[in-house]
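# Test case, fold it:
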Amino acid sequence: MTVSLRPHIAYFVTPHGYGHAARAVAVMEALLRHRRDVHFEIFTRVPAWFFSSCPPDAYDYHGVWTDVGLVQRTALSEDIPATVERLAQFMPFEDDLVSGLAARLRETACRLVLCDIAPLGIAVARAAGIPSVLVENFTWDHIYAGYIEDDRRLRWYVDYLADLFADADHRIQAGPACQYHPGWLTTAPISRASRTSAELVREQLGVPRRAPMVLVTMGGFSWDYGFLDALAARPDVFFVVPGGRDRPSGAVDRPPNVICLPHHSTFFHPDLVNSSDVVISKVGYSTVAEVYWAGCALGYVPRPRFRESDVLVEFVAREMSGLPVSAVEFDTADWLNRLDDLLAMPRRVHAGPNGAEQAAEFVASLLTG
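Prediction:
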């Protein structure tokens, strides 16, 4: 059968937000440019629509819980007790779960298992006798270790997950990574590439070509943007807010310079970033990577308790144009007082290949090696 001759790759993706799925899509699309015959078996609970930028004949979607991650109260705060409760329900992995998924990988003739910080994929790969590749800028044992003082029960999961992640056959560290290790492939930031010109995106949004445009986003997490009316204070600037139509407070009339989009809109997020002069967002890997390659300024909201945050903040300060915005400033729109400083920052153009291409070249070599 023709389909059986195509190299199949399983991709286990954590459902923690959309950033890891965005990174997985970037790697998948880059690999398809190297090997158009590759077929992916995607295992995750990230909504299936998120992967629709990939050719429909290039993947099958399996709605499987692959990871716990962190339970979030909001995009900026974690619920550690709830996280521990979910970990207790999910780990250690049940033998039936692992063996059943391993059988599915054998049935689909998978030759490789990629895991974007979803440890279940590594366990399944080992049970199926298939090589595994861990793609990460952090692992959950490192993140959970930062919360042990909040809940001592996390110590067991730190040790359990450290052993699981160490069991990966190969490792790709997506820069900027939290813990660099010699001997592992380290890439430039990995992000999906924009695909529509800024001029056309602005035209579709109704933003004048030369008007300043600011993207306000909390990534894959919902947020009640209670400050939208305050943006009328800057009628010279157009503000684009994905998820602005999903606010719990309901949809009401907005100032004409505020463009609210549904959380799942027809606009490709990297296109919105590339079309913006400034992005205001929590500091998360996917947003940082997209802004890095777009070159625009970033007003970033740190997450002091989340260990990834300090690494990303330091990277932005060193390699990008940007300014910190506190959680209070974000909620009250006081960041508007610093908007002119952000708008005045030059775009920083970065040379070299996107990390997705570097990761894809490595994975392609495993398929032919």
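# alpha carbons only for contacts and neighbour counts from here, please
Fine.
# ranges for the strands of the stretch 1-150 of the chain?
Along the stretch 1-150 of the chain, counting by DSSP state E, counting those that start in this stretch, strands occupy 8-13, 39-44, 59-63, 72-74, 77-78, 110-116, 132-136.
# Which strands or helices does the lengthiest helix in the chain pack on?
In the chain, with assignment by DSSP state H, the single longest helix is helix 19-34. For helix 19-34, the packing partners by 3 or more CA pairs under 8 Å, 6 or more residues apart in numbering; DSSP states H and E come out as strand 8-13, strand 110-116, helix 285-294, helix 355-368.
# which residues are contacting the shortest one?
Strand 8-13 has contacts (CA atoms under 8 Å, 6 or more residues apart in numbering) with 20-21, 24, 38-44, 46, 66-67, 105, 108-118, 120-121.
# quick one more, to check against the first:
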Amino acid sequence: MRSAYERFTDELPARVQREVLLLKEQEVQLVLSDMAAVPFAAAGQLGIPSIGISNFTWYTAYRGMLDHDQLIDLYALYVQMDYYAALPGAKEPRWGRLGQSQFGFYSREVDQQEVNRIRSLLPADKRIVFTALGMKIDAQHISEWRLWADEDVHYIVSANMNVPLSNVTSIPAEYTETQHYVAAADVIVTKAGWGMISEAVCCGKQLFIMERHRMQEDENTLLALASQYPYVSVPWEALKTKSFSELERIGERCGPPQATQGTDRIVAIVRYINEIMTTLQLRRDDHDEANSTIRRLG
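This next block holds a predicted model:
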């Protein structure tokens, strides 16, 4: 990893200049990044306003893996961010040289007709459990896990999970709007990834989160979640040795979940971006008017 990072930092000047050319060619008026760092430096060179939106940056993600001196170049990119929209779990330096705001969990829009279509394809008399273990899961013999043993449970799994059992439905590989499967499920079993947790929270689903070696980003997400939404922490090995009904007994101590208004949070973020753009446009108009007045008086 260190050698790959060193190659990245060696190439930074060229990467920034390529980004500068792209922003010029496309006549970009605002840069919005979800935390690629190079665009902030390119936008800074051109005087284009920039907004970062995320629950983490690569600067903090790598802090436990790389020496402080190695991270200086990455810090120098992020510090050029004009505004920072911080999502739940963000434990970051005070990014945003012109401003910072906090926002809540949000989800992609859910189409209830599509949810109904998915539910019609699943057994109506069984609990539906969406099991999302991550795209990079390395789990051999996964179909032999005891997790799938309950006859009164039907499971949804992502396309990368090979579980050829009669009580398991795989999401088609080409299907991208997986929030509809989250909404169609009764329970979500997942790793501590921000996106899946956010969609489960916004849909008000019972949430089981696997205990595995996590990046600091995941730990911060769970810290934010603990004060907002009930969840059950499940040891990774328990998925192999316990049925879902056995896991669910662990969750009986957990309070009932309640859906949050994820679409309201999206509206708040869009409003924040619009307010920034309006403010910047007013400043440009005032600047142009001042210059016009100076030319008339001159």
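# quick one: TM-score?
Comparison of the two superposed chains (TM-score structural alignment, normalised by the length of structure 2) gives a TM-score of 0.80, and 272 aligned residues with a CA RMSD of 2.7 Å.
# what range in structure 2 does the longest helix of structure 1 sit on?
With TM-score structural alignment applied, helix 19-34 of structure 1 matches no range in structure 2.
# For that helix, buried residues please.
Applying a neighbour-count criterion of 16 or more other CA atoms under 10 Å, one finds 19-32 buried in helix 19-34 of structure 1.
# which residues in the stretch 201-350 of structure 1 form helices?
Assigned helices in the stretch 201-350 of structure 1, in chain order: 269-275, 285-294, 307-319, 327-332, 339-344 (criterion: DSSP state H, counting those that start in this stretch).
# So which of these is nearest residue 131 of structure 1?
Ranking the helices of the stretch 201-350 of structure 1 by their distance to residue 131 of structure 1 (criterion: CA to CA) puts helix 285-294 first, at 26.0 Å.
# what range in structure 2 does the closest one sit on?
Under TM-score structural alignment, the match for helix 285-294 of structure 1 is residues 194-203.
# what's that stretch in contact with?
With CA under 8 Å, 6+ apart as the test, stretch 194-203 of structure 2 has contacts from 55, 105-108, 179, 182-183, 188, 190, 206-207, 218, 221, 229, 257-262.
# same check, this time on stretch 57-77 of structure 2
Here stretch 57-77 of structure 2 makes contact (CA under 8 Å, 6+ apart) with 2, 9, 35, 37, 38, 40, 41, 92, 215, 216, 217.
# Distance across it, terminal residue to terminal residue?
Its start and end residues considered, stretch 57-77 of structure 2 measures 11 Å (CA to CA, to the nearest Å).
# what about the corresponding residue of structure 2 for residue 273 of structure 1, how many neighbours?
Under the alignment (TM-score structural alignment), residue 273 of structure 1 maps onto residue 182 of structure 2. Per other CA atoms under 10 Å, the neighbour tally for residue 182 of structure 2 reads 26.
# which residues touch residue 182 of structure 2?
130, 188, 199, 200, 203.
# Please report the distance of it from residue 128 of structure 2.
Note on residue 182 of structure 2: its distance to residue 128 of structure 2, by CA to CA, is 10 Å.
# Ok, residue 143 of structure 2 next?
Distance of residue 143 of structure 2 to residue 128 of structure 2, computed by CA to CA: 17 Å.
# same question, residue 137 of structure 2
From residue 137 of structure 2 across to residue 128 of structure 2, the span is 22 Å (CA to CA).
# same thing with residue 227 of structure 2?
Using CA to CA, residue 227 of structure 2 is found at 26 Å from residue 128 of structure 2.
# ok, now residue 81 of structure 2?
From residue 81 of structure 2 to residue 128 of structure 2 the distance is 43 Å (CA to CA).
# Dump the helices of the stretch 201-350 of structure 1 into CSV; add distance to residue 359 of structure 1 as well.
Shown next, in CSV, are those (distance: least, CA to CA, whole Å):
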stretch, distance to residue 359 of structure 1
helix 269-275, 19
helix 285-294, 15
helix 307-319, 20
helix 327-332, 34
helix 339-344, 32
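# right, and those - which one's nearest residue 360 of structure 1?
Smallest distance to residue 360 of structure 1 across the helices of the stretch 201-350 of structure 1 (CA to CA): 16.6 Å, for helix 285-294.
# buried residues in that closest one?
Buried-residue list, helix 285-294 of structure 1, by 16+ other CA under 10 Å: 285, 286, 287, 288, 289, 290, 291, 292, 293, 294.
# Between helix 355-368 and it, find me the angle.
Interaxial angle of helix 285-294 of structure 1 relative to helix 355-368 (axes from the mean of the first three to the mean of the last three CA atoms, to 10 degrees): 110 degrees.
# Next, the mean deviation of helix 285-294 of structure 1 compared to structure 2.
Taken over the aligned residues, the distance from helix 285-294 of structure 1 to structure 2 averages 0.7 Å (mean CA distance after the TM-score superposition for structure 1).
# Taking helix 307-319 as reference, get the angle to that helix.
Using the same axes, to 10 degrees: helix 285-294 of structure 1 against helix 307-319 is 10 degrees.
# Trace residue 224 of structure 2 over to structure 1, please.
Residue 224 of structure 2 maps onto residue 315 in structure 1, by TM-score structural alignment.
# hang on, isn't its match packed against residue 176?
Yes. Under the criterion of CA atoms under 8 Å, residue 315 of structure 1 is in contact with residue 176, at a separation of 6.8 Å.
# between the two, which one's more packed in?
For residue 315 of structure 1 versus residue 176, the count of surrounding residues by other CA under 10 Å is larger for residue 176: 24 against 16.
# ok, now how distant is that one from residue 239 of structure 1?
Counting by CA to CA, the gap from residue 176 of structure 1 to residue 239 of structure 1 is 28 Å.
# Also residue 302 of structure 1?
From residue 302 of structure 1 to residue 239 of structure 1 the distance is 21 Å (CA to CA).
# list the contacts for the alignment partner in structure 1 of residue 143 of structure 2?
Aligned by TM-score structural alignment, residue 143 of structure 2 pairs with residue 228 of structure 1. Contacts for residue 228 of structure 1 (CA under 8 Å, 6+ apart) come out as 254, 258.
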